[in-house]
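K.L.:
dropping the sequence and predicted coords here.
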Amino acid sequence: MAWKWIATVVGGILPVLCIAHVHIYHLSNGLTLIVKEDHRAPVVFSSMWYRIGSSYEHSGITGISHVLEHMMFRGTPQYPAGQIEQMISQKGGEQNAMTGDDQTVYYQRLSTEQWAISFVLEADRMRHLSLAQADFSKEIQVVMEERRLRTEDNPQAVTMERFMASAFVNNPYHHPTVGWMTDLQHMTVQDVRRWYRTWYAPNNAIVIVVGDVKPGAVWALAQKYFAPLKAAPLPKPKPRTEIAPLGSVHINVQVPAKLPLLIMGYPVPSLVTTPVSWQPYALEVLSALLGGSDSSRFTKTLIRGQAIASVAQSTYDPYTLYNHLLMLVGIPAENHTVSELKNAFLQQINRLQTHPVSMDELNRVKAQVVAQNMYEKDSLMNQAMNIGVPESLGLSWRVEEDHVRRIAAVTPEQIQQVAKIYLIQNHLTTAVLTPSEKIHGKK
């Protein structure tokens, strides 16, 4: 990686933005570098983000992004398996990786003096991964065992997986991130090599460095290690728009379990897909109001008040590449049924649709959402996540920076409006876990 080669491309490397200690640069090969200064401690969190995850997969190769994540730790010709871990640990650091629906992330946490090794390792394995058959044969077994332990042997996880597959037909969130077992069983190392060559390229990557660093120094290292890597032609994913629902969907999952479980979901837009910019923020506040905290309506009414639920929660993630779900999850209390809990959930939805939220309650919920948002910024990793997630979706990191202001602007009328538009019976998917012991009359 000679400086001579870098000098040839320097003319095409342009720093783009510097706001609030966030510095953004673009290499001529398409790689984006984002640096955020945080000098509270001599620590640096360096992360490599690829715009690839399970939502890019299709039937037959589901789980391949996650399998490739495992293979990324099996080494390169320059740094064979085990050497990367040894180098990081010898420098007192730690590393890991995550595969999600819409992105795959590799990260290291190291001291200010030692963090540059992250660029050395990530630049090397971006285009030079070994991907040997012997390593694949071992890792695919590890992934299948992971699926057995985390999903197939977990009744709640099985129910959630079947729920998602029922809620979505054409939307890629139909598939689990870990993949379907039959696809894993028939996956080949050639499949993984093809996936790696297709998506792991500088023009599909974002490097985010947060911590005790000087942006200019980080920029110089990025030029040294990443600029020599060549861009690759990236496929343009075809639209995978979910078909319009023709009525509500209900599934029963019958597996051995100690407790029943209720999952309800309504299709809703994300920040990427929303037709109106304020709607995702109204949906986020609505979800928090229903079941986002110990002072939410579900907790006060269904758990403490009526005592018909032992668990009652609401979740919504606005940061997804495609439309997703606002989900209600609950476990009925002893001597109460799933049917009772579902009716109670529906009553709370109806209340939102027919009675505007009071300003006192709305302000309390907003304060909780904002406090959680601010608390998350205390961690270097969370700061990197707050930048990387929107950027990997094609949004700007400034969306997250603007989050608090947009939440504060949500009105009671907007909450009522999104409840009426999206939380409708004909769009509802329901999954019920019925413990099979009870089905067979066992206790």
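P.N.:
The structure has been received and is ready for your questions. Residues are numbered from 1 along each chain as shown.

K.L.:
only C-alpha atoms for contact and neighbour calcs from this point on.
P.N.:
Will do.

K.L.:
strands of the stretch 251-400 of the chain, start to end?
P.N.:
With DSSP state E, counting those that start in this stretch as the criterion, the stretch 251-400 of the chain has strands at 261-268, 309-315, 324-332.

K.L.:
okay, which residue is most central for this protein?
P.N.:
The chain has G100 as the residue nearest its centroid, 4.8 Å off, counting by C-alpha atoms, centre = their mean.

K.L.:
before we move on, back to that, would TSV of the strands of the stretch 251-400 of the chain with distance to K342 and mean neighbour count be doable?
P.N.:
Conversion of those to TSV gives the following (distance: least, C-alpha to C-alpha, whole Å; neighbours: other C-alpha atoms under 10 Å):
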stretch	distance to K342	mean neighbour count
strand 261-268	7	23
strand 309-315	10	21
strand 324-332	9	23
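
K.L.:
from A408, how far off is V365?
P.N.:
Remark: distance between V365 and A408 (C-alpha to C-alpha, to the nearest Å) = 10 Å.

K.L.:
higher neighbour count, the two?
P.N.:
Under the neighbour definition other C-alpha atoms under 10 Å, V365 and A408 were set side by side, and V365 has more, 23 against 17.

K.L.:
another structure for you, compare them:
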Amino acid sequence: MPILTRRTTIAAALAMPAAGSLPAAAQATPPAVTERPLFGAKSWVLGNGLKVVLAENHRAPVVAHYVFYGAGSGEDPAGLSGIAHFMEHMMFKGSGNVPSGDFSRLVAREGGQDNAFTSRDATAYFQHVESSRLALMMRMEADRMAGPAFNPDEFEAERNVVLEERRQVIESQPRSLFQESFDAAMWGRQHWRGRPIIGWPEEIRAISRQDMLDFFAARYSPSNATLILAGDVTEARARELAEATYGLVPTRPFTPRARNATPATAVEERLERREAATREAVLVRAIAAPSMTWGETHHAHPLEILAHILGGGTGSRLHRALVESGLAVNASAGYDGETAGAANFTIYSTLRAPTTREALEVAVMAEIKKLLDDGVSEAETARAIRQQTAGALLALDGIGAAPRMLGGTLSLGLPIEEAEYWPARLRAVTQAQVNAAARAVLANPLATTGWLLPA
């Protein structure tokens, strides 16, 4: 059950918080650019508050069935980090009418695939099946929405599975272990951005079954969830099945998302770690930034373009200044603006010997200063927009792309137009907007510089 940590393409979008009232900046209108929507999705709300979205596609007799809950690791209570992810595991341990282990077994018997993922902003459960099997998927998923068993006889065994997953995914990977320490150094060990999605090991061990029951009661309401259907199903059939399955789940209140405030400065402005398994020195610099839901939200799309101009592969400024000059093995920049709260604008680079750490860091900061002093050009902006939209649109062909993007957008409390017209919104970004976003973010004092070094 993978953990979704950051969006790398349009199809891998995770980030996804609670339903409820939209932030003022999210009440956006469709873009001025006249363009067809990506998915042409239809949406409605059931009587119990569950949002339903349908993206019809009849090219093949298959359907993707996803349920997103507006509860990710960012909703883990203090001292219980990892509970959202642990609960994702326990949701497969049976419900009212589906015995433990039968869910995935029945999906496989019908020739389908199922899984789940946890991000900072949501937990999602999904199946890809032949379209005639959709009714069974919806009955089983609605059954565990109504009430999972959280089988006490399997609780400790699954806790050990989660701890082993942590050992494999985090503790045995020097870069993952460093990234975990880096996030905590920047945001704080108990800040929602500073905690690992999988949880701190001592806190995973502290989670009780009652803690999980309380988390389910607080967060897993139909009115804090979004059902996404994509593929070979008509609107009439989707409405019929949704009412006959999810419509029977009783409505219940949920606790709205409330995350701790963003600090004014980083807990630690610099971090250095040495790992025996590391062979190359890696530089990371992260700067707090507005997101689609927090801060000066109008900078979000320009920041996507800025990240590509600065470190989006060959031809980017950092690649030319660091890699082509021989200072670094690689260099990149990223921005995770689809989240409920503050985002990160991050720069990565791997040192090439005999370059010194000081020289590489000076070169990175010089490139940032040059960008702030001179600004980006109109040609750079146009090139980044073209590459960002074309590359991401290629990822939409997979069966899971539409539900992941739509579910991620809606569970953040953003309007569906943000997903449907995402390319048009990027194409509307101007050179002046990118430069304004750069000035607003790159000098932010809430920033941390880190080095992962060989032992």
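P.N.:
Great, that's in hand. Treat the numbers as computed from the prediction; the structure is a model and nothing was measured.

K.L.:
the strands of the stretch 251-400 of the first structure: which one's closest to Y225 of the first structure?
P.N.:
strand 324-332 (37.3 Å; C-alpha to C-alpha).

K.L.:
by contact count, what packs against that closest one?
P.N.:
strand 261-268, helix 279-291, strand 309-315, helix 338-354 (3 or more C-alpha pairs under 8 Å, 6 or more residues apart in numbering; DSSP states H and E).

K.L.:
would CSV of those with distance to L325 of the first structure be doable?
P.N.:
CSV is the format used below for those (distance: least, C-alpha to C-alpha, whole Å):
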stretch, distance to L325 of the first structure
strand 261-268, 4
helix 279-291, 10
strand 309-315, 8
helix 338-354, 15
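
K.L.:
so which of the ones you listed is nearest H403 of the first structure?
P.N.:
Distance to H403 of the first structure, taken as C-alpha to C-alpha, is lowest for helix 279-291 among those, at 8.2 Å.

K.L.:
the next helix or strand after that closest one: average distance to aligned residues in the second structure?
P.N.:
Following helix 279-291 of the first structure in sequence order, the next helix or strand is helix 297 (DSSP states H and E). With the two structures superposed, helix 297 of the first structure lies on average 1.9 Å from its match in the second structure, counting by mean C-alpha distance after the TM-score superposition for the first structure.

K.L.:
show me what helix 297 of the first structure is packed up against.
P.N.:
For helix 297 of the first structure, the contact count by 3+ C-alpha pairs under 8 Å, 6+ apart identifies helix 279-291 as packing neighbours.

K.L.:
just checking, what packs against the helix it packs on?
P.N.:
So helix 279-291 of the first structure, by 3+ C-alpha pairs under 8 Å, 6+ apart, packs with helix 297, strand 309-315, strand 324-332, helix 359-376, helix 403-408, helix 412-422.

K.L.:
re the thing from before, A157 of the first structure is nearest to which of the strands of the stretch 251-400 of the first structure?
P.N.:
With C-alpha to C-alpha as the measure, strand 261-268 is the member of the strands of the stretch 251-400 of the first structure nearest A157 of the first structure (10.6 Å).

K.L.:
so where is the closest one in the second structure?
P.N.:
The alignment of strand 261-268 of the first structure onto the second structure (TM-score structural alignment) covers residues 282-289.

K.L.:
cool, stretch 188-198 of the first structure as well?
P.N.:
Alignment note (TM-score structural alignment): stretch 188-198 of the first structure is matched to residues 208-218 of the second structure.

K.L.:
neighbouring contacts of that stretch?
P.N.:
Residues outside stretch 208-218 of the second structure that contact it (C-alpha atoms under 8 Å, 6 or more residues apart in numbering): I83, A84, M87, F150, P152, F155, P253, F254, T255.

K.L.:
how much space separates the last one from W451 of the second structure?
P.N.:
Just to be clear, that refers to T255 of the second structure. In this structure, T255 of the second structure lies at 39 Å from W451 of the second structure, with C-alpha to C-alpha as the measure.

K.L.:
ok, the two, which is more surrounded?
P.N.:
Between T255 of the second structure and W451, counted using other C-alpha under 10 Å, W451 has the larger neighbour count: 20 against 15.

K.L.:
touching, that one and E275? I think so.
P.N.:
No: taking C-alpha atoms under 8 Å as the definition, W451 of the second structure is not a contact partner of E275, at 10.8 Å.

K.L.:
show me the helices in the stretch 51-200 of the first structure, by range?
P.N.:
Counting by DSSP state H, counting those that start in this stretch, one finds helices in the stretch 51-200 of the first structure at the ranges 64-71, 83-90, 117-127, 133-147, 155-167, 181-186, 189-199.

K.L.:
run the angle between the longest one and helix 189-199 for me.
P.N.:
With axes from the mean of the first three to the mean of the last three C-alpha atoms, to 10 degrees defining the directions, helix 133-147 of the first structure sits at 90 degrees from helix 189-199.

K.L.:
just tell me the aligned range of helix 133-147 of the first structure in the second structure.
P.N.:
Helix 133-147 of the first structure corresponds to residues 152-166 in the second structure, going by TM-score structural alignment.

K.L.:
how much does the matching stretch stray from the first structure?
P.N.:
Mean deviation of stretch 152-166 of the second structure relative to the first structure after superposition (mean C-alpha distance after the TM-score superposition for the first structure): 0.8 Å.

K.L.:
for that stretch, which residues meet the burial criterion?
P.N.:
F155, E158, R159, V162, L163, R166 (16 or more other C-alpha atoms under 10 Å).

K.L.:
which residues touch the fourth one?
P.N.:
Just to be clear, that refers to V162 of the second structure. Applying C-alpha under 8 Å, 6+ apart, one finds that V162 of the second structure lies in contact with F86, I198.

K.L.:
check the first one too.
P.N.:
With contact taken as C-alpha under 8 Å, 6+ apart, F155 of the second structure is in contact with M90, R209.

K.L.:
could you look up the SS state of A431 of the first structure?
P.N.:
strand (DSSP: H, G, I helix; E, B strand; the rest coil).

K.L.:
quick one: the helices of the stretch 51-200 of the first structure as CSV, columns for distance to T274 of the first structure too.
P.N.:
What follows is the helices of the stretch 51-200 of the first structure, written out as CSV (distance: least, C-alpha to C-alpha, whole Å):
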stretch, distance to T274 of the first structure
helix 64-71, 26
helix 83-90, 41
helix 117-127, 33
helix 133-147, 33
helix 155-167, 19
helix 181-186, 32
helix 189-199, 27
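
K.L.:
specify, as a residue range, where stretch 238-256 of the second structure falls in the first structure.
P.N.:
Residues 218-236 of the first structure are the counterpart of stretch 238-256 of the second structure, counting by TM-score structural alignment.
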